[in-house]
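*Asks:* coords below, sequence missing:
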């Protein structure tokens, strides 16, 4: 049985993965608010399918969408503190992203139900993220070895 309490500075590969995924979500959330990286920035709305802003010119975003990325990123970083929480973040976060993928497939892109908003590129990214996060949770939870981080 894997222990959930680790020595200070010791992290499992699973915890590092959770921290990295969280950092990427945090970065994406910030980038969604930067004109130039987000094209049509002037069309960024708080929520809804009418937001015309595109992160990297591909992924439809809104203020709400960016805030969700920021919160999801903070959750990943905070939950990387313990092995069990890191596993839960990756596993259940992956499930959430698969549900978002289904939501995006079922709802029309130009309907009021698409409040997040999502487009086709978002849908497939959500699918890849969901599968990837679940795979990380399953594969890395078997490896409970810790590594020491350098301290000064």
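*Replies:* The structure has been received and is ready for your questions. These numbers come from a predicted model, not from an experiment. Residues are numbered from 1 along each chain as shown.
*Asks:* hey, let's count contacts and neighbours off CA atoms from now on
*Replies:* Fine.
*Asks:* Distance of residue 83 relative to residue 28?
*Replies:* 24 Å (C-alpha to C-alpha, to the nearest Å).
*Asks:* adding another structure so you can compare the two:
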């Protein structure tokens, strides 16, 4: 499960990072250069973890913790993170909780 999480995350984050440089917004989503770079770095780490044998469980754990915290902060104190809310909170919580599950609760080889 952690390997699949890393692979899916890699593809999604790389696409979002590239699209963010091509267009400053996509529907309700707004992209900044820093945000795009963060997505590309996470995507590259996901490629390493998911496709090149580089510790997918650790990737899922770290991204799961960070994205869950960002999502929760977006719920309780959105101004701390530049005013994120709505769809941003949902996206961060989905990737965060899925990462926590894949990284901490699914046994290796499952």
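*Replies:* Received it, and whenever you're ready, just let me know what you need. Quantities reported herein were computed from a predicted structural model and do not represent experimental measurements.
*Asks:* ok, back up a step: looking at residue 83 and residue 28 of structure 1 now, which is surrounded by more residues?
*Replies:* Counting neighbours by other C-alpha atoms under 10 Å for residue 83 of structure 1 and for residue 28 shows that residue 83 has the greater number, 26 against 17.
*Asks:* quick one: contacts for the residue nearest the centre of structure 1?
*Replies:* In structure 1, the centroid-proximal residue (C-alpha atoms, centre = their mean) is residue 25; its distance is 4.6 Å. Residues in contact with residue 25 of structure 1 (C-alpha atoms under 8 Å, 6 or more residues apart in numbering) are 69, 70, 72, 73.
*Asks:* Just give me the neighbour total for whichever residue in structure 2 pairs up with the third one.
*Replies:* Same thing as residue 72 of structure 1. Mapped onto structure 2 by TM-score structural alignment, residue 72 of structure 1 lines up with residue 42. Look at residue 42 of structure 2: counted by other C-alpha under 10 Å, it has 21 neighbours.
*Asks:* Repeat that for residue 57 of structure 1.
*Replies:* For residue 57 of structure 1, using other C-alpha under 10 Å, the count is 12.
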